[in-house]
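Undergrad: Kindly generate the corresponding structure for this input.
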Amino acid sequence: MNPFSTAKNLMNTALNLLPQPIQQNLPQKSEAFSFGDAVPILDGNDLSNYMECWFNGRWYEPQVSLEGLSKSWKSTPYLSSGIIFKRNFLANLFKPHTRMSRQSFEQIALDFIWCGNTYVEDVRSRLGNTIKFKPALAKYTRAGEHAGQYFYLSQSHRGYEEYEFPQDRICQIRETDIDQEIYGTPEYISALQSAWLNESATLFRRKYYNNGSHAGFILYVNDPASDPNDITALRTALKESKGPGNFRNLFYYSPNGKKDGIQVIPTSEIAAKDDFTNIKSITRDDTLAALRIPPQLMGIVPSNAGGFGDIKSATEVFYHNEIVPLQSRLLQFNEWAGDEVIQFKEYGLILPK
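TA: Here you go, the predicted model:
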């Protein structure tokens, strides 16, 4: 017999022969605790700040998840609409070039705004001449170990593929970052918590409406003198009160009933204490502040009588303080290409005569 099994059996036998503690019927005490606390940004346990951009052996992984950013872009209309508004503003002023179409520039501008990185590929002929400049989607482009080395990751009908661009064929324009110098980070990243809260509040209210069981209250009957037929009728009325998006209140008539024979217990209330309106307004303001877009340019209805002010003045200030700096960053591509490929028209409002 295995000596280890024999020793284990002897130990279990000895433990069973030990005197067991006396179980006393102590009174149960109430207990309260909290859980699910929000994690602050300065929790001291963020390893990504120490790792910066992790090198996996072939390319550097972005510090911020691009998959998460692409999902967050669709979380709230204020974030996606603000990014598209900036993209449209830039595309409207762009002058098409023989080697860069307007469609290519729209993708370049969109990638730079939503993730802080944009990549432009120099497509050349067999003789080495540049045919056109084509955008490489920033969500799937990665920077390699060496300067001028880039990879493209794709999921197609052939499965997962990795493509390495020819050396020095990719121009990367990135937002500056304080943690690393390989990838850029979007300027609205500090407003993501507000965007997610906005989405959560909307989903909570949407699930409430889709639930369908919206009886306004429950009638609790403890009167023993009630007629059983009345109880059956009440049960039928409760079942029929369920319907999508319906709020129905039930009336129960009990003659000669006791004072507390019937109690009204509210169970579902549309005016829930989640402060839905304030959450939507505050998170909207946070998102627009991160994008630095005046609210009147986003089609937001003012809640005060005075409004947001002159939309013409707001547009001109937005152009000079926000669009012009974006244009100057995208003009870095001309230095890399050695040609004035990206050019912009002068901005001016078309006013009625």
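Undergrad: Every contact and neighbour count from this point should use C-alpha atoms.
TA: Will do.
Undergrad: residue ranges of the strands in the stretch 201-350 of the chain, please?
TA: Using DSSP state E, counting those that start in this stretch, the strands assigned to the stretch 201-350 of the chain run over residues 217-221, 262-266.
Undergrad: Determine which stretch of those strands is the most buried.
TA: Comparing these on average neighbours per residue, with mean count of other C-alpha atoms under 10 Å, the densest one is strand 217-221 at a mean of 16.
Undergrad: quick check: angle from that one to strand 262-266?
TA: Relative orientation of strand 217-221 and strand 262-266, computed by axes from the mean of the first three to the mean of the last three C-alpha atoms, to 10 degrees: 150 degrees.
Undergrad: From the rest of the structure, what touches strand 217-221?
TA: Applying C-alpha atoms under 8 Å, 6 or more residues apart in numbering, the external contacts of strand 217-221 come out as N249, L250, G261, I262, Q263, V264, I265, P266, T267, S268.
Undergrad: Nearest residue to the last one in space, please, no chain neighbours.
TA: Using C-alpha to C-alpha, 6 or more residues apart in numbering and skipping residues adjacent in sequence, the residue nearest S268 is G216, 6.0 Å away.
Undergrad: Number of residues surrounding that neighbour?
TA: For G216, the count of nearby residues is 19 (other C-alpha atoms under 10 Å).
Undergrad: Next, the second sequence, to be compared with the first:
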Amino acid sequence: MRAALQDFEVFDNTYFLMIRNFLGGINRLVRLPAINVRVGTEKNYYLLDSSGGFTEYSANDIIHLNGGDVRQSIYGVPTYFSGIQSILLGEAATLFRRRYYVNGAHSGYVMVTFDLEDAQADVLETAMKQTKGPGNHRSMYLNMNSTIQGKPGYTKDRVQIIPVGDFGNKDEYDKIKQVTLQDILNMHRVPAGLASIMPLNAAGHGDLTNVREVYYDTETLPRQAIWSELNDQLPQRARIQFKEPRWLTDKTT
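TA: Modelled structure (predicted):
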């Protein structure tokens, strides 16, 4: 049952194979891994195996809990799909910052020098190439001639560093991580306090007792209603029941 619950949370689909007795009644349910199940076109289901084969089941022997989708009715689609890009953004920011410090040279800029001799410019270019760690940010080196129409030009700085963009600085990194955190909490519909996340302000997360009760009413009960659909096909002795939370039973007593 725990594995079936996990299937539904990850894939928004859960599949049970009904094991019947000789009278056609249901003796028990066997969970089929949702990651390997495909819906057929002939009122059937397929369970794929690691060898590339499959086992076919009649739709009459499969209970399919489908979370639903507005575009089709074959599979349920998890609501967290909308936040995957935010997760990838947070991952990219973390990898960027880590490589930024592992690289040591803090590469990712354009370096411009003026009127260096070719030999000196070659030495500097070679040194820049050697400072770059694998998989990190590329830099560009330019050696410019400041002569203008045959006359010596003027530049205030003979060596200039032009940063391309610095997402490694603390303020920019913190903004990205905070936005990503909020998006993740939103897509999973979990209050930060119930997820054991430290508050970002002095006010905290408010009264967690009230947050817990609202979460139970708006998220837990609708989830339980989905699983209660199984009871339509289960015998009385095997129907799913949920215990009331402790705070409700304490109030009753």
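Undergrad: Please identify which pair of the contacts of strand 217-221 of the first structure lies farthest apart.
TA: Farthest pair in those (C-alpha to C-alpha) is G261 and S268. Separation: 21.9 Å.
Undergrad: OK, contacts around E187 of the first structure?
TA: G116, E175, A290, L291.
Undergrad: In the second structure, what sits opposite it in the alignment?
TA: Here E187 of the first structure is matched to T79 in the second structure, going by TM-score structural alignment.
Undergrad: quick one: that match and Y15 of the second structure, what's the gap?
TA: Remark: distance between T79 of the second structure and Y15 of the second structure (C-alpha to C-alpha, to the nearest Å) = 19 Å.
Undergrad: Equivalent analysis for T249 of the second structure, please.
TA: T249 of the second structure sits 33 Å away from Y15 of the second structure, going by C-alpha to C-alpha.
Undergrad: more crowded one of these two?
TA: Y15 (22 against 10).
Undergrad: can you tell me which residue in the first structure aligns to the more buried one?
TA: In the superposition onto the first structure, Y15 of the second structure corresponds to Y119 when matched by TM-score structural alignment.
Undergrad: which residues does that match contact?
TA: The contact partners of Y119 of the first structure, by C-alpha under 8 Å, 6+ apart, come to I108, P135, A136, L137, A138, T141, I170, C171, Q172, I173.
Undergrad: now swap in D61 of the second structure and tell me
TA: L17, M18, I19.
Undergrad: Skipping its backbone neighbours, what lies nearest the aligned residue in the first structure for I226 of the second structure in space?
TA: Aligned by TM-score structural alignment, I226 of the second structure pairs with R329 of the first structure. Spatial nearest neighbour of R329 of the first structure, chain neighbours left out: I173 (7.6 Å); criterion: C-alpha to C-alpha, 6+ apart.
Undergrad: That neighbour reaches N117, doesn't it?
TA: Yes - with contacts counted by C-alpha atoms under 8 Å, I173 of the first structure reaches N117, the gap being 5.8 Å.
Undergrad: Compare the two (neighbour count), which wins?
TA: Using other C-alpha under 10 Å, the more surrounded residue of I173 of the first structure and N117 is N117, with 25 against 21.
Undergrad: ok, back up a step: from the contacts of strand 217-221 of the first structure, which is closest to E181 of the first structure?
TA: Of the contacts of strand 217-221 of the first structure, the one sitting nearest to E181 of the first structure (C-alpha to C-alpha) turns out to be S268, at 52.4 Å.
Undergrad: That closest one: neighbour count?
TA: When neighbours are defined as other C-alpha under 10 Å, S268 of the first structure has 15 of them.
Undergrad: for it, what are its contacts?
TA: When contacts are counted by C-alpha under 8 Å, 6+ apart, S268 of the first structure is found next to H214, A215, G216, F217.
Undergrad: again, but for Q332 of the first structure
TA: Taking C-alpha under 8 Å, 6+ apart, one finds I173 in contact with Q332 of the first structure.
Undergrad: Let's see that with 10 Å instead.
TA: Counting by C-alpha atoms under 10 Å, 6 or more residues apart in numbering, Q332 of the first structure touches C171, Q172, I173, I342.
Undergrad: Ok, E91 of the second structure next?
TA: Contact partners of E91 of the second structure, counting by C-alpha under 10 Å, 6+ apart, are Q85, R97, I176, K177, T180.
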